[in-house]
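Asks: got a predicted structure here, sequence first:
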Amino acid sequence: MKKALFLLTILTCFFNCTVNETPEFIGVNTIEVEDSNSKFITLKAEAEFLNPNDIGGTLKTDDLKVIINNNEISSVTTESFDVPAKDKFTIPLRAKIPTDSLFSDKNLSSLLGSLLTKNMKVQYVGDIDYKIMGFTHKYHVDVIDNVKIKL
């Protein structure tokens, strides 16, 4: 009798919870320079989602590429992020870029243009993975923004 009651409780919870949709990828907020010093420039953006389900899951980014002035410079990797149930949320997308990679030979012409205009074209390209109970869904990210640089 206890086993039947336990099974009935689990089935009731399972059928009353909505898990039929993946979280909605709303977009990536503005890319901006969070910090800069002589060794690194830290870029920050936030990916915004809406989860309509009664249970969460996890989101993870692996090798989200950062392209500055049409040159691949760095990548964004994050630890797994717990998705809240029935909520709108953001995950941080930070890239720590060594300044010496900006001053490489292949970047000198685009860097000179950036210094004159005080802007650099930053692009995030790659996938964010959503995982829940063995199910995986990929969200493709491809966002370009002009980032103001301070001299």
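Replies: On my side now, so go ahead. Numbering: from 1, shown residues only.
Asks: could you use CA atoms for every contact and neighbour count after this?
Replies: OK.
Asks: for stretch 126-139, what is the distance to the chain centroid?
Replies: Here stretch 126-139 is found 12 Å from its chain centre; the criterion is Cα atoms, centre = their mean, to the nearest Å.
Asks: with stretch 63-71 instead?
Replies: Going by Cα atoms, centre = their mean, where stretch 63-71 is centred and where its chain is centred differ by 14 Å.
Asks: can you pull the contacts of residue 85?
Replies: Residues near residue 85 by Cα atoms under 8 Å, 6 or more residues apart in numbering: 51-56.
Asks: and residue 100, by the same measure?
Replies: residue 39.
Asks: next one: it from residue 41, what distance?
Replies: Using Cα to Cα, to the nearest Å, one gets 10 Å for the distance from residue 100 to residue 41.
Asks: ok, of the contacts of residue 85, which come out buried?
Replies: For the contacts of residue 85, a burial check counting by 16 or more other Cα atoms under 10 Å picks out 51-53, 56.
Asks: mind picking the two most distant members of those?
Replies: 52 and 56 (9.3 Å; Cα to Cα).
Asks: show me where this structure has helices.
Replies: Remark: helices assigned in the chain by DSSP state H are 2-16, 99-102, 108-117.
Asks: deepest-packed of those helices, please.
Replies: The highest mean neighbour count among those, using mean count of other Cα atoms under 10 Å, belongs to helix 99-102: a mean of 15.
Asks: how many neighbours does the residue nearest to residue 129 when sequence neighbours are not counted have?
Replies: Once flanking residues are discounted, residue 129 sits nearest to residue 138: 4.6 Å by Cα to Cα, 6 or more residues apart in numbering. Residue 138 has 15 neighbouring residues, counting by other Cα atoms under 10 Å.
Asks: the structure to be compared is supplied as follows:
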Amino acid sequence: MKTKLTTLLLVLVIFIGCTVNEKPEFIAVDNIEVVSVSSDTLTIKADAYFNNPNDLGGTLKTDGIDVIIANVNVATVQTEAFDVPGKRQFAIPLVAKVATNDVFKKNKDNLIGGLLTTLLTKKIKVQYKGAIAYKALGLSYDYPIDITEEVNIE
């Protein structure tokens, strides 16, 4: 009986000593880059940076972030839930695979102008827009994401 009480008391002390009193701080989305280009697929990656001041972690889910190229929604970032580490800064990758056919089909009106601009400048305008969801111990927060950058194509 004494062992069970000691174990329960130890678990309570550890649980109370661990803080989850504030949500992780969203720092920025940065490093948007074209990772690979093929005849049918364009892979784009960005990093979302956070700082977790809490002792305990949680999970981040990135489903629902749209990737917009040349004002056309061409893909959605979809990943597994990411485990948030306690008491440190971290980054999560936001990777999207874009079917190049989708870009051309959805942007028929401005296809020639967009192709010429891309070929001449070797740059495309990429926007990440949506939200990253954080969950820990029954608490939930959404971090809105809306960033646009011109990205070099090599």
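Replies: In hand now; what should we look at? Quantities reported herein were computed from a predicted structural model and do not represent experimental measurements.
Asks: closest one to residue 131 of the first structure among the helices of the first structure?
Replies: helix 2-16 (17.8 Å).
Asks: now the strands: where do they sit in the first structure?
Replies: 24-28, 32-36, 40-51, 57-61, 64-68, 71-76, 81-83, 87-98, 119-132, 135-148 (DSSP state E).
Asks: what number of residues lie near the closest residue in space to residue 64 of the first structure that isn't next to it in sequence?
Replies: Setting aside the residues directly before and after it, residue 64 of the first structure is nearest to residue 126 in space (Cα to Cα, 6+ apart), at 4.4 Å. If you count neighbours by other Cα under 10 Å, residue 126 of the first structure ends up with 18.
Asks: quick one: map residue 126 of the first structure onto the second structure.
Replies: Aligned counterpart of residue 126 of the first structure in the second structure: residue 130 (TM-score structural alignment).
Asks: hang on, that match packs against residue 145?
Replies: Yes - applying Cα atoms under 8 Å as the test, residue 130 of the second structure and residue 145 come out as touching, 5.2 Å apart.
Asks: now for those two: what residues contact both?
Replies: residue 65.
Asks: ok, residue 144 of the second structure - contacts?
Replies: Contacts of residue 144 of the second structure (Cα under 8 Å, 6+ apart): 129-132.
Asks: and in the first structure, which of those residues remain?
Replies: Among those, the ones whose aligned partners also touch in the first structure (both residues aligned by TM-score structural alignment, their matches' Cα atoms under 8 Å) are 129-132.
Asks: so the residue nearest to residue 129 of the first structure makes contact with residue 127?
Replies: Yes - in this structure residue 138 of the first structure lies within contact range of residue 127 using Cα under 8 Å: 6.1 Å.
Asks: so the counterpart of residue 138 of the first structure in the second structure versus residue 25 of the second structure, what's the distance?
Replies: Counting by TM-score structural alignment, residue 138 of the first structure lines up with residue 142 in the second structure. Computed as Cα to Cα, the residue 142 of the second structure to residue 25 of the second structure distance reads 11 Å.
Asks: can you tell me, leaving aside adjacent residues, what's nearest to residue 114 of the first structure?
Replies: residue 120 (5.2 Å).
Asks: my read is that that neighbour contacts residue 68, right?
Replies: Yes - if you go by Cα under 8 Å, residue 120 of the first structure and residue 68 touch, sitting 6.8 Å apart.
Asks: so between the two, which is more surrounded?
Replies: residue 68 (22 against 19).
Asks: could you check which residue of the second structure pairs with that one?
Replies: Using TM-score structural alignment, residue 68 of the first structure lines up with residue 69 in the second structure.
Asks: lovely, talk soon.
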